[in-house]
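*Asks:* Here you go, sequence then predicted model.
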Amino acid sequence: MSDPLPPVLAQRAATLRGRIDERWSAEQRARWHSAWADYPHPGHLDHMLACSPFVADLLQRDPEPMLHLLASGQLLRSLDEGETERQLQDALAVEQAQLLPVLRQFRSRHMLRIIWRDFCRLAPTLETTRDTSLLAEASIRCALAHSRAGLEARFGLPRGRHSGEPQELLVLAMGKLGARELNVSSDIDLIFAFPEAGETDGDKVISNEQFFTKLGQALINALDATTADGFVFRVDMRLRPYGDSGALVHNFNALEDYYQEQGRDWERYALIKARALTGRAGDVAELEQMLRPFIYRKYVDFGVIDSLRSMKQMISSEVRRRGLDNDVKLGHGGIREVEFIAQCFQLIRGGRDLGLQQRELLAVLAECAELGCLPEAAVAELREAYLFLRDSEHAIQGYRDQQSQALPTEPEQQAATARLLGCGDWDSYLARLQAHRQRVAAHFRDLIAEPEEKEDEIADDLALWGEDLSAVSLTALGYRDAEASVAPLLELQGSKRVLSLQSQGRERLEAFMPQLLRACAESSDPDLALSRVLPLVTAVLRRSAYLALLLENPAALDELVQLCAASPWIASLMAEHPVLLDELLDRASLYTAPDKALLQDELRQQVARLPIDDLEAQMDVLRYFKAAHVLRVAASELTGRLSLMKVSDKLTWLAEVILEQVLAVAWYDLTAKYGEPARETEGYGFAVFGYGKLGGIELSYSSDLDLVFVFDAEAKGSTAGPRSIDNTVFYTRLGQRMIHILETRMALGQLYEVDMRLRPSGDSGMLVASTRGFASYQQDTAWTWEHQALVRARLVAGDERVGRTVYDVREGILRQSREEGELAREVVRMRRRMREHLLPADAAANGEFHLKQGVGGIVDIEFMVQYAVLAWSHRVPALAHWSDNIRILETLGREGLFEQQECESLTLAYLAYRSAAHQLALQQQPDVVPAGDYGKHRDAVTAKWRHLFASYEDEAPGNGDQAN
């Protein structure tokens, strides 16, 4: 790059040169000048310092990688295909070499080389993508060999059950890595497979699946884990069979069964670029032969077009949801659309035209021209656009080594991007980019035509929208109160929102409304269904892409209608957050609520691509993650797929997974500013305890979180950063930041409301308590009701070591010997006070039973359980172990402290009340039922209450208490 730098970049280069001189020793500077003297392009250094803070940062931290590259001449030449892997093998062969540091340091050096050659135009685009891919392949193979050696030492060789032959793990590279088209800050999509089931031949025998699962996990950790040296490659395993819910590895038979019986078109699309990076040649050939009939049909497969259109709709929906219009990969006319054009022809014609069975995109486009699938001029335009877009992607990502395809907004990065793409300024670059994207988009539109309009299922003279819409049409469809239903339709039709729509939005609405009216007519109560879906329609009028999504996916529209008809709560959720319509596209996932491990894995995958320091992006993802999974739980409960206990389990696990991520984000945010607090052990030194419903594993759809924060760090210590603060101040701010992340209202609302009043000293106490302070308060100051609350305390996030300390305090408090009479009086007094405060005075007159606060209700059961734990744990320690009422009741029955029949009756009452409360919540009703309901359960609860507390009541309950 011989042309002079623009002033803004020249200033940056000069500044960074000065910093480098300050950082390096005199000896390092001397070696640098000597090595640099032989480099034939003296202007490259300033060019790189100006255009890549990533490269500048590497040079400031350590000149040795660059000195090595200069001395070896590797900056000025291409590497042979196997050269990268040989270098990594040599680095790992050094005595006492450790896998993770070596991989990460090797990656840094080679990314320095790759970005330098790309930015200085010493390497063409495809060499950059090839070299990045070869780096990934070398890292995978070397990490796999290193990890396998350790496992074989423990378990022996995995052998086939029938063949007896040693088995190897096949790592299938998907996507860009499969085609050797990785960008300079890419994640890698992998699938793991092995040929044959069996077991290992060592002293400790495990199945082949267990062995290869451990090996796969070790490989992912070796590449994906972020350490002080960074990471190697982010690993995404979601393309494997069954996605996140599936096994990490599959043998060939299991893979074949899956793809034959359950494989979907998007999986055919994903497997086009699949390439085995490891494994014996015979096994690789067998796997490829097995997969080829699934990927490529024997005939010209025009039936896949609708699936391809649906894929595009889902991609577009994700782009809209994440606001990626300025994304050179995913945005309008971006890289993804070029890839989609090529892969469409591969899926449609690849079974017959074998030349399309290639992985590299540009080779496929050339074959499309050869076969006449695309005009040569179109292929030329797509090729030129693709290379420009890939160069733009590299300029964006190589700037800070971040996985982003978004156009920069900072002037300095804009200037750097324009320079790297050979443009005089940012406006010139944007003009070239826009021209390329318009051409790509035009070819894309020509490829994926809109579906032809289907003939109305109802007679043409049945007007379901427009000027002739009337109650007569709705009656013909089966609406029972057509006059009432047509009124809001006519009001919507004549509203300013509809009249002011652009033509595209109006056309989509005109196409959508008849389909909606027909879909509602299929429900058991069409008028109710329509009334509940209409607010969503109103909400998305100006975002008609959502209507298009439902038009293209009639099954999703049916699901929407059925769910809204069943629950006004879901209808409100969808109207408030129409982005959740995406969840209706996959019925299997909609009605599958994952367990905690799968939730953790899914959230990890979702946040892996986000900078952890982008707080707003993290908060957005967390809110969508919660809303989507709460919808799944509600849908599963409404359809009877989940019992009450499972619903609460799922909602509680969801909260725990979110709290762990919130803590991780808050921790990063605080430590980036202040450094880590001084503490004696690893971990956060901070624990989050859930009380109430969260602690008792009984969360419902709108539950808030009762939390207590406890920390354990050096009493007079401080943080290690340049802006050092006291440990206590740090942990207080950590708690505050967590609450901020949880409670801040954004487009998708809050995550949770947080109640901290159960912390030591309540609202007047410190936000976070030290382990010593927590113990002291509970032992010396806490009221009886606070010890009652402690029964339901449970570690839900954070440091397990701190959690164990708090658990020891909890058990010590709960197992104290207490005078039972005085304890009973305290419990009765608190219960009466709570009822007087929270139960409406006119409940009896209104003939109502309040499920929670009424006599014989939920809180009565909870108070009896808490009394039992506090009264008898000193002689039955098992009572103090559990935090949920059901298992405490089981323990009371097992130990003979309550009659077994009493425990069963209380358990049935408790579950019945909570189930009713859940159903009422889904119907947006308060947890109040007619006084005559649940009489048997209320009698059982009040009978046990009288048995425990009758002699301790200060006075007989009033009439209101008796009735409620």
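*Replies:* It's in. Numbering: from 1, shown residues only.

*Asks:* Please count neighbours and contacts with C-alpha atoms only from this point.
*Replies:* OK.

*Asks:* Strands of the stretch 751-900 of the chain, start to end?
*Replies:* Along the stretch 751-900 of the chain, counting by DSSP state E, counting those that start in this stretch, strands occupy 754-755, 768-770, 794-798, 848-850.

*Asks:* In contact with Val8, which residues?
*Replies:* When the contact criterion is Cα atoms under 8 Å, 6 or more residues apart in numbering, the partners of Val8 are Glu412, Ala415.

*Asks:* and the next element down the chain from the helix or strand containing it?
*Replies:* Secondary-structure element containing Val8, defined by DSSP states H and E: helix 7-23. Using DSSP H and E, the helix or strand that follows helix 7-23 towards the C-terminus is helix 26-36.

*Asks:* And the next helix or strand past that next one?
*Replies:* Toward the C-terminal end, the helix or strand that comes next after helix 26-36 (DSSP H and E) is helix 44-51.

*Asks:* angle of that next one against helix 7-23?
*Replies:* Put simply, helix 44-51 runs at 110 degrees to helix 7-23, going by axes from the mean of the first three to the mean of the last three Cα atoms, to 10 degrees.

*Asks:* what about versus this one:
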Amino acid sequence: MTVPQGRRSSTFTRLLRYGFTDPSAAERLLAASELDAVRTDPVLLDALGATADPDLALLGLVRLTEAQPDHTARRELLDTLISAKPLRDRLLGVLGASEALADHLARHPGDWRALVTYEAVDLHPGVAEFERGLAEAHDPVSLRVAYRRCLLSIAARDVCGTTDVSQAAAELADLATATLRAALAMARRAAPADAAQCRLAVIAMGKCGGHELNYVSDVDVIFVGEAVEGADEDKALRAATRLASHLMRICSETTVEGTIWPVDANLRPEGRNGPLVRTLSSHLAYYQRWAKTWEFQALLKARPVAGDAELGADYVAAVAPLVWQAAERENFIDDVQKMRRRVVENIPAGEVDRELKLGPGGLRDVEFAVQLLQLVHGRADASLRSATTLDALAALAAGGYVGRVDATQLDDAYRFLRSLEHRIQLYRLRRTHLLPDDDADLRRIGRSLGMRTEPLTDLARAWKRHTSVVRRLHEKLFYRPLLDAVAQLAPGESRLSTEAARERLVALGYADPGAALRHLEALASGVTRKAAIQRTLLPVLLGWFADSADPDAGLLGFRKVSDALGKTPWYLRLLRDEGAAAENLARVLSAGRFAPDLLLRAPEAVALLGDARGLQPRERAPLEQEVLAAVGRADGAEQAVAAARGVRRRELFRTSAADLIGSYGTEESPAEADVGALVDRVGTAVSDLTAATIAGTLRAVVRAGWGDELPTRFAVIGMGRFGGRELSYGSDADVLFVHEPREGVDDQEAAKAANAVVAEMRRLLQLPSADPPLVIDADLRPEGKSGPLVRTLKSYEAYYRRWSLVWESQALLRADPVAGDADLARAFIDLVDPLRYPAEGLGEDAVREIRRLKARMESERLPRGADPTLHTKLGRGGLSDVEWTVQLLQLQHGWAEPGLRTTRTREALHAACAAELIATEDAAILDEAWVLATRVRNAVMLVRGRAGDTFPSDGRELAAVGRYLGYDAGQVGVMLDDYRRITRRARAVMEERFYGA
């Protein structure tokens, strides 16, 4: 209710000033006669205003006062509040932060006295103090009351800042320990016969084991049992199981006083399917034979807390060696990374940005990084073997495994996130890790963390800042220790240091750790600024290399590029300061041979990786202008074509790098969702680049041999995938050459000049060079290899009129001008249009001939020994099947459907679908197969550095192809099965649409 300004009382105004959001309600509460002392005492009002939520604190105080049994008790409470500042701060602090604890105090109005004492032992109680606090509990109900009373004191110290977040978490773990002991004692009293037969140890795991428990959390445990001397083992284990089950019920079941927390034993061997209690030898047998990587990571926090202390200590001593050998397991890093990815993937999409435990930049990222570093380096350094995250992080920093600044930032972020988690859970004592979206909740949490001016804004800013820090340092810390060690390696250093680094590299997937160590030492050793920047870059780069199929190649390539560019001032600065540049470079260098070979021939092209615009393919017109300008500046044809090929090399690197990054994805540039668009972009870019290179070469040859003008007009017509602007990285350039003598020039002189131009172009484009050759293939010309390389327009017209076969009409569907005289090229296209789009379509004889040719090609041209289910060009459902199906539709209906008059396969297929010449589902099946087969061909070239029409046989190369196609390591079989399935469906459509089956 809003009170008009003029009618507001002085109390209302004071309450508003003290921070109450609903002064009217507060004024009504304070009007009770019992609260006269509160209403008139500025000290108490100040104390209420200092709480996280003054309205909530006042309401809780009113309820507590009303719950007192008589006037004397109420007077005692209020007098003590006024006179004793420690109690005032503690009690009101709790009431303003926790509705649940206010409920407890209203039910148990005498428990406020637990907050009165303020002695040294009260500031940091341990298990013994909490055991005394629980000592009077005799059943589950009274245990819950005593537990909440102890919890009240922990929360009071926490919200008042008497303890920090790590101390509060440790106290919560100690309280859990005391509670487990009390519950076990109750279970033993209830079944003395069972207790007499067995020894039972309770091992805390997770946050309880790590002395970093939340206010509300499952308490993870493992039970170990043994028979007492003389007892039957089976009977003893059954007795121990009954005791353990009873303990779990005492803590977990809901009573009139609510519950304490669930006891979760699912971290035991075999999880829920395994026996609740095992002997020590049974535990060891499981861990030695069957345990997964994550189970050893979980055991890092194992700590005996209740039951038979000697047995608990024996258990921890027995499993510890297994924990510290876990990093030596095969696929250790991959297993842990997969586990982390699965956790993130399972977060509901609407919660990922509010999930402070499991989300990116959350608590789990800190714990994940610290534990992984402990498992790797704790084998040789016992100082790292703490079960507590912050203690372990401090030890990592002290030992030089983590930079001090990084450790400080991560410590700050972790403390903030844990404090945030504590405040969220404390309000209603509910298990949650989600940041609330209600402003009132956020305001209370912000104020509880000391943000009083703009709590909502400040909280959002701090949340964003700390999660960003965690996300940035999470991956960096994962690899940093190796580099710190390697950078200090020198001749004569102990074999242990070298071996530790070697083992780490092996764990990351490096096949030649010795060579990798040499590269790392060469890059990062020394005190120069260059070495310092490399030490900053390499930890993350190693991880990105390790995420590829060939980490060794990535690291070797990086060393070569760094050796070539290390003295240039911009190179390392680019990688350090441009967020995407270093990751882009790592992805490109470790993805195969093609792109790194291009880069190493001109390392300055690494500059393209620092800007997203640098990876955008250039359009044909500006590209051709650059090539022609470079040709114009050169002396002689060979230098001119070398310049054109240099541009081509750089642009091939740009395109291939963009392709790899778009397919693999980076943190800043996720993988492309539309792989069809990615394929089209590559095809267009490579085709335009080829056209520009040919145009530049033509200009260079004409200028060198004839000056400004050739005796004959000359044009180059793209054919096949070149004409369709669908070239892959390893494609030849299929072309036709057409010329027309200039006025007054003899036909033989013109033909001689035209043929000389073609011969010289082909020679220059294939000269041995650091640049990849460009093969010009004119075998699609009339009469094939036996026909003249160049014809006049009239000669083409005469041939096509008299001798043209249906396959030539089909080939001409891809004809498109690419270089030379534009008018002559346009005349050629006008000449062939009637052949490729015949009026009224094809006759039955022509259709039968096309089908016969296709069947013959399938039986004769597939290479001997090739798997027809995996050959991308001629195999089942591959490029040929799709393209011939589409081209038959073009030949039959192109005369009537303008959309079919395109040289591009996918455009023609979409036009046929739009014209209802093929069903939408069938078109989608063909399109998917064509895109996939094209991507496989591109991938093979990118990975192997040479063209191929089938999947590689080498395992590492095959895995790299899979990585390009979006498959994780170990999914090679899935990739091949998917390819066969997709192309099998395409073949079925082709047989129906093309053969009429």
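*Replies:* Structure's in. What do you need? This is a predicted model, so every value here is computed, not measured.

*Asks:* Any idea what the TM-score comes out to?
*Replies:* Overall, the chain-to-chain superposition scores 0.47 on the TM-score scale (TM-score structural alignment, normalised by the length of structure 1); 509 aligned residues with a Cα RMSD of 4.4 Å.

*Asks:* picking that back up, any chance of TSV for the strands of the stretch 751-900 of structure 1, columns distance to Tyr668 of structure 1?
*Replies:* Below are these laid out as TSV (distance: least, Cα to Cα, whole Å):
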stretch	distance to Tyr668 of structure 1
strand 754-755	21
strand 768-770	18
strand 794-798	14
strand 848-850	44
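
*Asks:* Could you export the ones you listed as CSV, including mean neighbour count?
*Replies:* As requested, these are arranged in CSV below (neighbours: other Cα atoms under 10 Å):
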stretch, mean neighbour count
strand 754-755, 16
strand 768-770, 23
strand 794-798, 24
strand 848-850, 23
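
*Asks:* Among these, which comes closest to Phe294 of structure 1?
*Replies:* Comparison of the strands of the stretch 751-900 of structure 1 against Phe294 of structure 1 by Cα to Cα identifies strand 794-798 as nearest, at 43.6 Å.

*Asks:* returning to what we had before: among the strands of the stretch 751-900 of structure 1, which is nearest Leu823 of structure 1?
*Replies:* Comparing the strands of the stretch 751-900 of structure 1 by their distance to Leu823 of structure 1 (Cα to Cα), the top pick is strand 794-798, with 23.1 Å.

*Asks:* Can you name every helix or strand that the closest one contacts?
*Replies:* Applying 3 or more Cα pairs under 8 Å, 6 or more residues apart in numbering; DSSP states H and E, one finds that strand 794-798 of structure 1 makes contact with helix 644-674, strand 686-691, helix 692-695.

*Asks:* Would you state the strands of structure 2 in chain order?
*Replies:* For structure 2, the strands defined by DSSP state E cover 198-204, 219-227, 263-264, 277-278, 303-307, 712-718, 733-741, 776-777, 790-792, 816-820.

*Asks:* For those strands, give me CSV that also has distance to Tyr979 of structure 2 and mean neighbour count.
*Replies:* As requested, the strands of structure 2 are exported to CSV (distance: least, Cα to Cα, whole Å; neighbours: other Cα atoms under 10 Å):
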stretch, distance to Tyr979 of structure 2, mean neighbour count
strand 198-204, 48, 27
strand 219-227, 44, 25
strand 263-264, 44, 19
strand 277-278, 47, 25
strand 303-307, 50, 23
strand 712-718, 30, 25
strand 733-741, 27, 23
strand 776-777, 30, 17
strand 790-792, 41, 23
strand 816-820, 31, 23
